[in-house]
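Peer 1: sequence first, then the predicted structure, then my questions.
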Amino acid sequence: MTPPDASDTPRPDRWNNLDRPPLNEPALRRALVREGGLWTSLDVVAATGSTNSDLAGRGDSAPEGAVLVAEEQTHGRGRLDRTWSAPARSGLFFSVLLKPGEGVPGERWGWLPLLTGVAVAAALSREAGVDTALKWPNDLLVTVDGEERKAGGILAERVGDGVVIGVGLNVSLRADELPVPAAGSLALAGAVSTDRDTLLRAVLRSIEQWYGEWRDAGGDPAACRLQEAYAAGCATLGRTVRAELPGGHVLTGEAVAVDGDGRLVIGTAEGVQQPVGAGDIVHLRAGRDQ
């Protein structure tokens, strides 16, 4: 028997962490990459700074449906350049490249992160048994000990003729591993399954279904019932919120709707309904901000 070379690079071993085994890349490819399907490639890397940055760096040469998954992200990014970090193999950290093409007007591409939120929440409800709510525009919320906690987020970036959409989701994080007290995970929310292979397959299949229906409808969120589904799962609607807008402006009122352009409509005390297309939304509840 030839002894191992000391210079050999350690390879991931499914048995070296039974609590957090690595993703099964070959099995994921077999299940998801198929002729005629949306997903055209799927790669899993041990660690990277940001899957969004890596996938965006491939430029226009990458085909639609490319999927890049990382076991660990060291410089994951959220909205407003916030960082997203978690222990290796404790969550799902991946990006996908979508190219809606000329069949979908550019002004409707803003629905893609909301579509992704609906798809992820629907998949988690089925596979993990966790009621996942959406905080406009791109946060995934779960309930832990009776409180809403952020368990994931979505970041969309326009790249050439497509959009790279990144998803970060805390799966098995324990309470002592949470980056901030307001964070959560599927495990802490009582998930019936935290098998990341199963969850990733379910999430990508759900994105494929919703994206296909949206694209077939020319990006019309009402025709494909995306707008209806988002509103049904949005925890922001009906709440009093504070919108921290670009330029330092602040708007407070009740979130009353998500309009056809994916904007959050806020009703103010003056009786004005103001659509908000970008900004940081804070839920205000019984004197507590979240």
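Peer 2: Yep, that arrived.
Peer 1: every contact and neighbour count from this point should use C-alpha atoms.
Peer 2: Will do.
Peer 1: which stretches in the stretch 51-200 of the chain count as helices?
Peer 2: For the stretch 51-200 of the chain, the helices defined by DSSP state H, counting those that start in this stretch cover 51-56, 112-127, 196-216.
Peer 1: so which of those helices comes closest to residue 25?
Peer 2: Closest of these to residue 25 is helix 196-216, at 8.8 Å (criterion: C-alpha to C-alpha).
Peer 1: kindly calculate the angle that that closest one makes with helix 112-127.
Peer 2: Here helix 196-216 points in a direction 130 degrees away from that of helix 112-127 (axes from the mean of the first three to the mean of the last three C-alpha atoms, to 10 degrees).
Peer 1: any idea how far residue 81 is from residue 184?
Peer 2: Counting by C-alpha to C-alpha, to the nearest Å, the gap from residue 184 to residue 81 is 20 Å.
Peer 1: take the one below as the second:
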Amino acid sequence: MTPPDAADDSRWSDLDRPPLNAAALRRGLVHEGSLWREIRVVRSTGSTNSDLAALAQSGEAAEGTVLVAEEQTAGRGRLDRRWTAPARSGLYFSVLLTPGDVPVARWGWLPLLTGVAVATGLSRSAGVDTALKWPNDLLVTVGGEERKAGGILAERAAGDAVVVGVGVNVTLRQDELPVPQAGSLALAGAVSTDRDPLLRAMLRSLEDWYGRWRAADGDPAASGLQETYAAGCATLGRTVRAELPGDRSVIGEAVAVDGDGRLVLATADGVQEPVGAGDIVHLRPA
């Protein structure tokens, strides 16, 4: 990780992209009874998920540790895709969770839970309508077009620890987008792009949903998670193509998210096929 006193350059000189206030974030989030124990903000790193997993492995991080990077140079998405963006143009953070009292079979709900929390937090704090693309993409609408503005990646760490990483494009401009299909909160007309309250809102929402889920022993129905995810999932009701491991693909209507968090596709030959892993391509609007 680059030390905070590293030589400055043009990446850090954009006055429209001020630094996060680490002390204020700690005051707002770390308190008695809170899930969040520690908020670490670093200037630049390769991947907050990799760094936090290493800290967990060495015993230097406990549940409730949050690692935030002002710049992430080797961020990873699903299927080992890269995630890069200009310094301070987004929110890139990872959280350490240890849901040891929840059956491991239900841990697959953690990225979906995080998606619900992120969408809920951003809707309240940024005033932007967001939707979720199964399993863990955050969508916004830019010029009437659906675009990806964020993603989530959950990975097992040491023991019963899970590191959940979140990346959200906040102030990316049109000419800074990595691909034409990308978007940002600013391009979607956010009423606020101040990253401090956006991050606080997402983490408070995540604490709330994680608490509900754990209190229900990870049961997605009893916790309300399954119903809430389905209500905010832009994939349901659409014809999609699931690109599966082994170069296999399935086309069908996405009709449900089942109790294991899998996307259920109704195919043309009348079969309902649950998809637990793979890439989903939306083929037509809802």
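Peer 2: Cool, the structure landed. Being a predicted model, the structure only gives us computed values, none of them experimental.
Peer 1: circling back to that earlier point, looking at residue 184 and residue 81 of the first structure, which is more packed in?
Peer 2: Set side by side, residue 184 of the first structure and residue 81 show more neighbours around residue 184, with 30 against 8, by other C-alpha atoms under 10 Å.
Peer 1: got the contact list for that one?
Peer 2: 141-144, 149-151, 170, 173, 175, 178 (C-alpha atoms under 8 Å, 6 or more residues apart in numbering).
Peer 1: the second structure: which residue goes with that one?
Peer 2: Using TM-score structural alignment, the partner of residue 184 of the first structure in the second structure is residue 183.
Peer 1: now that match: how far from residue 139 of the second structure?
Peer 2: Distance of residue 183 of the second structure to residue 139 of the second structure, computed by C-alpha to C-alpha: 8 Å.
Peer 1: what span of the second structure lines up against the lengthiest strand in the first structure?
Peer 2: Determined from DSSP state E, the single longest strand within the first structure is strand 147-159. Taken onto the second structure by TM-score structural alignment, strand 147-159 of the first structure occupies residues 145-157 there.
Peer 1: and the contacts of the matching stretch?
Peer 2: So stretch 145-157 of the second structure is contacted by 49, 53-54, 56-57, 76-78, 110-111, 114-115, 136-141, 162-170, 181-185 (C-alpha under 8 Å, 6+ apart).
Peer 1: same question, stretch 54-68 of the first structure
Peer 2: Identification of contacts with stretch 54-68 of the first structure by C-alpha under 8 Å, 6+ apart yields 38-45, 51, 94-99, 159-162, 164.
Peer 1: how about a cut-off of 6 Å?
Peer 2: Here stretch 54-68 of the first structure makes contact (C-alpha atoms under 6 Å, 6 or more residues apart in numbering) with 38-43, 94-99.
Peer 1: what's the first-to-last distance across that stretch?
Peer 2: For stretch 54-68 of the first structure, the end-to-end distance is 8 Å (C-alpha to C-alpha).
Peer 1: leaving out chain neighbours, which residue sits closest to residue 87 of the first structure?
Peer 2: In this structure, residue 87 of the first structure finds its nearest non-sequential neighbour in residue 72, 6.8 Å apart by C-alpha to C-alpha, 6 or more residues apart in numbering.
Peer 1: pull the distance from stretch 42-61 of the first structure to the chain's centre.
Peer 2: Computed by C-alpha atoms, centre = their mean, to the nearest Å, the chain-centroid distance of stretch 42-61 of the first structure equals 16 Å.
Peer 1: er, stretch 83-93 of the first structure I mean
Peer 2: Put simply, stretch 83-93 of the first structure sits 13 Å off its chain's centre (C-alpha atoms, centre = their mean).
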